[in-house]
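K.L.:
sequence isn't available, so here's the structure alone:
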């Protein structure tokens, strides 16, 4: 989740400004970068519980401890709620999940080194405070009531609004973790092509990364319960966006979609003003009930863009949002998958050809079934495992042709190794944990914290 904006910026008087804002994300290939974000569950080693905000083993203590590494605090109402260092941020999800939003970097080697440094720092500070970190898609043990709320103004507004739109929005906020990658585009046409390919193939990432099979200590019937949760969070702002695949898709079409997404809030003078359910179109006309007579600035539009949650989200770059959180090697593997598919023209051509002819019925079917069946999902005469193997082959070719080498001469293809292992076995991470639960763990999820913590 984003840190509070510093100002609300240039006044918005016409929709064309909103289109131009997105269009400004177009970059020449030489300037394309990779951004990786990942969330993780923080817990206390003594009792495996989620962290409170305050206290000797709380989120505040963790954020304060991280400042020894040069991180600067971001304060809201006297509370540190995020950290900033260069173009990186450490932020908090509503239930105290800790997120690293990495800097835009040139190669997968750089993003993986960044993640490793961060996890080493977190482990050092956490070790002193009795805090551990776990990468999974859904909190395996504790209930919604056991999850603390972080003192961030936007979360209070979302907490009150979520139950009005779906049954699982509060679980999304409090008990899920993801890894996502953010990638660039050269032009409007390039954005559209990449968005179509990545939207269609998000279920492949969901299947390969599926790692949320437990709820409150028991199997939940899903491989990626985190992915399922998004189907019952808020229909106004989630899903596969059928218009992405229609004629006329472009920056303006996405702006029209966002103008129809109900607002959550407006940030003014250090505070979040509840505008939940209100219209950004009315805001532009000076008719927002929360701020009558006032028109928005670009900071408000930037904020509003963060309040839609489709499987691929457009800002001034594209965000891939289909994967469960996981261990260190999978944090590096997700950007590898999408960079391989989208940053090489031959790979992008092959991926576009692969999804050619898929219908909205196909997209809806995969969105519904993959969270339950993961790699075993039947699709067009084969399984998701077979599709994933083909997609991984395309991505590997794309990474090989990129020819970005590290100091010892390795290219980026080795970051796909863990996904290749998963696809070859046909067993997603959730199935591996379920086998342990029914076997050596003897019906307990407690060992997941000790055996899979960072």
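P.N.:
Here it is on my side, so go on. Just so we're clear, the structure is a prediction, and the values are computed from it rather than from any experiment.

K.L.:
drop to CA atoms for contacts and neighbour counts, all remaining ones
P.N.:
Fine.

K.L.:
which stretches in the stretch 51-200 of the chain count as strands?
P.N.:
72-76, 79-85, 88-92, 98-101, 131-134, 178-183 (DSSP state E, counting those that start in this stretch).

K.L.:
wait, what's in contact with residue 92?
P.N.:
Residues in contact with residue 92 (C-alpha atoms under 8 Å, 6 or more residues apart in numbering) are 1, 81, 82, 98, 99, 150.

K.L.:
against residue 225, how distant is the third one?
P.N.:
Relative to residue 225, residue 82 is positioned 27 Å away (C-alpha to C-alpha, to the nearest Å).

K.L.:
count of residues packed around residue 220?
P.N.:
15 (other C-alpha atoms under 10 Å).

K.L.:
for residue 24, same thing?
P.N.:
Residue 24: 12 neighbours (other C-alpha under 10 Å).

K.L.:
next: the one 10 residues further on.
P.N.:
Neighbouring residues of residue 34 were enumerated by other C-alpha under 10 Å; the total is 23.

K.L.:
okay, now the nearest residue to residue 132 once chain neighbours are set aside: neighbour count?
P.N.:
In space, and not counting its chain neighbours, residue 132 is closest to residue 43: 5.3 Å by C-alpha to C-alpha, 6 or more residues apart in numbering. For residue 43, the neighbour count with other C-alpha under 10 Å is 25.

K.L.:
on that earlier part again, pull the most distant pair out of the contacts of residue 92.
P.N.:
99 and 150 (13.2 Å; C-alpha to C-alpha).

K.L.:
got any residues that touch both of these two?
P.N.:
92, 93.

K.L.:
that older thread, so which of the strands of the stretch 51-200 of the chain gets nearest residue 284?
P.N.:
strand 72-76 (27.0 Å).

K.L.:
what is the closest one packed up against?
P.N.:
Secondary-structure packing of strand 72-76 (3 or more C-alpha pairs under 8 Å, 6 or more residues apart in numbering; DSSP states H and E): strand 79-85.

K.L.:
other SSEs contacting the strand it packs on?
P.N.:
Secondary-structure packing of strand 79-85 (3+ C-alpha pairs under 8 Å, 6+ apart): helix 59-66, strand 72-76, strand 88-92.

K.L.:
could you check the angle that strand makes with strand 88-92?
P.N.:
Per axes from the mean of the first three to the mean of the last three C-alpha atoms, to 10 degrees, the angle that strand 79-85 makes with strand 88-92 is 160 degrees.

K.L.:
the structure to be compared is supplied as follows:
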């Protein structure tokens, strides 16, 4: 989740144009399009697999401090280090200490993978000294909510209090899941709309290819991606497939209206988060927010608010692809490769849209509902399975990456980063299927074996 690193005062919002300007301000010519990859992993004590707290010796605070030797700068909240900033982006904490790199905006996938490798090597170097390991999964396979620590971030306290009021699984989302995401650019409102539609329609394909959360509290949970299922009962006001994105005329205005209708969580003032859970940003615009009477929002408040909506694809000043479970190194590179290949080449974007443009709202919703449990075996609109559709999608993505022509020093283009996904399609075996086979086979139901198999 978003971590504030710029605490300066931003301009007051004078009217609706200032809200829309955040979206329009993200427009870039194709030569300036960048790739921002985010990936989370679980941290555990190697001795007993316990999740470390923030303040214990050898815990999350010490892990953050240890990384400063690699040039990372501490980011504090109320005198406590809760993030790091540096040339490779931001290192931040999810609510139960899941460790996230929000990478820098990079030009190509070769740079993305080099960045991920640097970060993981740094984490392992510090982790070796502290006795900490890092697990690449979509959900804690063996921890109850009660066994997990809470990080000292003000926004998380507000969200943890609010989640049980609006859904049954929101606390699991916050405490027990990890994801891989990619943030991508657009050139215009029309380009944004087409990318949003393709990304939203095909998000279940990514969920299936990356499905990696079939175990909960030591046993199978009946899903391939329980992390994806969790989002269906987190908060209906801020999640889902956003049917309006496929309506004629969709653009910045319509997304702005959606975001204004998402209930607030907080406002950040004077270094602290003020609980505004359930309040209306529209009322805030009118100076009628009960917690800040007669005060009107700043642009930074709107940017913060946009980060509290959690649809399958999210618009800020860029588009976020949000459907994938966390995983190990090769999958960190594969997720941005999939979406860059589909969305950053016009021919590929057009071909991907041709695959999904005839789907109805009900068909898209059904696919979204089926994939967390069935993954590649789910049926797709028009016939066939997600596995078959994924093969076509990967062919389009590969063609898009080839057309980009971004080569490394050995003359390789970016298409090789799709190889882990091609293996999934060729074998029909997702990461979740492999975990379940181990669990039911050589592990003999001993879920602790996951730490040997799925650690970085």
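P.N.:
Sure thing, it's come through. Here the structure is a predicted model, which means the values were calculated and not measured.

K.L.:
mean neighbour count, the helices and strands packed on strand 79-85 of the first structure: which tops it?
P.N.:
strand 88-92 (a mean of 23; mean count of other C-alpha atoms under 10 Å).

K.L.:
and that one, how far out from the chain middle?
P.N.:
13 Å (C-alpha atoms, centre = their mean, to the nearest Å).

K.L.:
sorry, back to before: which of the contacts of residue 92 of the first structure are buried?
P.N.:
81, 82, 98, 99, 150 (16 or more other C-alpha atoms under 10 Å).

K.L.:
nearest to residue 450 of the first structure, of those residues?
P.N.:
Nearest to residue 450 of the first structure among those, with distances taken as C-alpha to C-alpha, is residue 98, at 18.2 Å.

K.L.:
hmm, residue 50 and that closest one touching each other?
P.N.:
No - applying C-alpha atoms under 8 Å as the test, residue 98 of the first structure and residue 50 come out as separate, 11.1 Å apart.

K.L.:
list the residues that contact both of those two?
P.N.:
41, 42.

K.L.:
adding distance to residue 62 of the first structure, write the contacts of residue 92 of the first structure out as a markdown table.
P.N.:
A markdown table is the format used below for the contacts of residue 92 of the first structure (distance: C-alpha to C-alpha, whole Å):
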| residue | distance to residue 62 of the first structure |
| --- | --- |
| 1 | 18 |
| 81 | 11 |
| 82 | 11 |
| 98 | 10 |
| 99 | 13 |
| 150 | 13 |
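
K.L.:
looking at the strands of the stretch 51-200 of the first structure, spot the one closest to residue 108 of the first structure.
P.N.:
strand 178-183 (10.9 Å).

K.L.:
have a look at how far, on average, the closest one is from the second structure.
P.N.:
Taking mean C-alpha distance after the TM-score superposition for the first structure, the mean distance separating strand 178-183 of the first structure from the aligned residues in the second structure is 0.3 Å.

K.L.:
ok, residues contacting that strand?
P.N.:
32-40, 136-137, 317-326, 331, 334-335, 338-339.

K.L.:
one more pass at 7 Å, please.
P.N.:
With contact meaning C-alpha atoms under 7 Å, 6 or more residues apart in numbering, strand 178-183 of the first structure is reached by 33-39, 137, 317-321, 323-325, 331, 334-335.

K.L.:
longest strand of the first structure?
P.N.:
Secondary structure of the first structure per DSSP state E: the longest strand is strand 34-44.

K.L.:
how close does it sit to the second structure?
P.N.:
Relative to the second structure, strand 34-44 of the first structure is 0.4 Å off (mean C-alpha distance after the TM-score superposition for the first structure).

K.L.:
quick revisit: now the strands of the stretch 51-200 of the first structure as TSV including distance to residue 262 of the first structure?
P.N.:
Output for the strands of the stretch 51-200 of the first structure, formatted as TSV (distance: least, C-alpha to C-alpha, whole Å):
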stretch	distance to residue 262 of the first structure
strand 72-76	25
strand 79-85	25
strand 88-92	23
strand 98-101	25
strand 131-134	33
strand 178-183	24
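
K.L.:
how about the residue in the second structure that sits furthest from its center?
P.N.:
Using C-alpha atoms, centre = their mean, the residue of the second structure lying farthest from its centre is residue 294. It sits 35.2 Å away.

K.L.:
how about that one: what's its closest non-neighbour residue?
P.N.:
Once flanking residues are discounted, residue 294 of the second structure sits nearest to residue 287: 4.4 Å by C-alpha to C-alpha, 6+ apart.

K.L.:
now that neighbour: how far from residue 296 of the second structure?
P.N.:
In terms of C-alpha to C-alpha, residue 287 of the second structure sits 5 Å off from residue 296 of the second structure.

K.L.:
neighbour-wise, which of those two wins?
P.N.:
residue 296 (18 against 15).

K.L.:
which ones are touching that one?
P.N.:
284, 285, 286, 287 are the contacts of residue 296 of the second structure under C-alpha under 7 Å, 6+ apart.

K.L.:
for residue 256 of the second structure, state which of those residues is nearest.
P.N.:
For these, the nearest to residue 256 of the second structure is residue 285 (13.1 Å; C-alpha to C-alpha).

K.L.:
need the contact list for the closest one.
P.N.:
296, 297.

K.L.:
with the one 3 residues further on instead?
P.N.:
Applying C-alpha under 7 Å, 6+ apart to residue 288 of the second structure gives the contacts residue 294.

K.L.:
mind checking what secondary structure it has?
P.N.:
coil (DSSP: H, G, I helix; E, B strand; the rest coil).

K.L.:
tell me how far it lies from residue 151 of the second structure.
P.N.:
When residue 288 of the second structure is compared with residue 151 of the second structure (using C-alpha to C-alpha), they lie 31 Å apart.

K.L.:
and the strands of the stretch 51-200 of the first structure: which comes nearest residue 354 of the first structure?
P.N.:
Of all the strands of the stretch 51-200 of the first structure, strand 178-183 comes closest under C-alpha to C-alpha, at 20.6 Å.
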